[in-house]
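**Q** What follows is a predicted protein model with its sequence.
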Amino acid sequence: MSKVIMKLDELSCPSCMAKIEGALSGTKGVTSAKVLFNASKAKAEFDDSQVSADELVAKVESLGYAVQSSKVKEI
């Protein structure tokens, strides 16, 4: 299992948080996803044989949220 932490541009509402969590959680290979509203961070744990951190970043960006590329950390 791998983990990724993404620093997002400021989230404007709790529904944004739910939208991102839902999209990440619904991605094949993701075992858990959590968005920290006040910290503007998204965290995901995933099976890197099924999905990559770059694909998860792209998923968040496809929803219209900017991910600060210098602040993506894969663990």
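**A** Arrived safely.

**Q** drop to CA atoms for contacts and neighbour counts, all remaining ones
**A** Noted.

**Q** show me what contacts L36?
**A** Residues in contact with L36 (CA atoms under 8 Å, 6 or more residues apart in numbering) are M17, A42.

**Q** Against that first model, consider the following:
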Amino acid sequence: MTKTVIIIISHVYEIAISFATVRELVNNHSSDHLLAFYDLGSAKVNLEMVKELSNKSITIYDVPIVEVSYTAAALL
């Protein structure tokens, strides 16, 4: 059984998160099912492109990042 994990794509540490950075994060993760949260529109665009090109199951959430990612973590 594959573990479901949460990833958060945020501009806190890097301005303009690149497609390559998001792809590397997703591809290097051992899980096949990722719950993805993002903070800004460019992160969403990159997540959507990675989702289209990845073999992994990625669920992208369009929600307030702090409140909902905390709740999702509590429910895993």
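**A** Received, thanks. All of these numbers come straight from a predicted model, not from anything done at the bench.

**Q** Post the TM-score for the overlay when you can.
**A** In this superposition the chains share a TM-score of 0.30, using TM-score structural alignment, normalised by the length of structure 1; 44 aligned residues with a CA RMSD of 4.0 Å.

**Q** What helix or strand is S69 of structure 1 located in?
**A** strand 67-74 (DSSP states H and E).

**Q** Which elements pack onto that strand?
**A** Of the remaining helices and strands, those touching strand 67-74 of structure 1 by 3 or more CA pairs under 8 Å, 6 or more residues apart in numbering; DSSP states H and E are strand 2-8, helix 53-62.

**Q** Dump the ones you listed to JSON lines, plus distance to K43 of structure 1 and mean neighbour count.
**A** Converted to JSON lines, those look like this (distance: least, CA to CA, whole Å; neighbours: other CA atoms under 10 Å):
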{"stretch": "strand 2-8", "distance to K43 of structure 1": "5", "mean neighbour count": "20"}
{"stretch": "helix 53-62", "distance to K43 of structure 1": "10", "mean neighbour count": "16"}
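
**Q** would CSV of these with distance to E45 of structure 1 be doable?
**A** As requested, those are exported to CSV (distance: least, CA to CA, whole Å):
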stretch, distance to E45 of structure 1
strand 2-8, 4
helix 53-62, 10
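
**Q** For Q68 of structure 1, which of the ones you listed is the nearest?
**A** strand 2-8 (5.7 Å; CA to CA).

**Q** Just the angle for that closest one relative to strand 67-74, thanks.
**A** Here the directions of strand 2-8 of structure 1 and strand 67-74 differ by 150 degrees (axes from the mean of the first three to the mean of the last three CA atoms, to 10 degrees).

**Q** Run the angle between strand 2-8 of structure 1 and helix 53-62 for me.
**A** 30 degrees.
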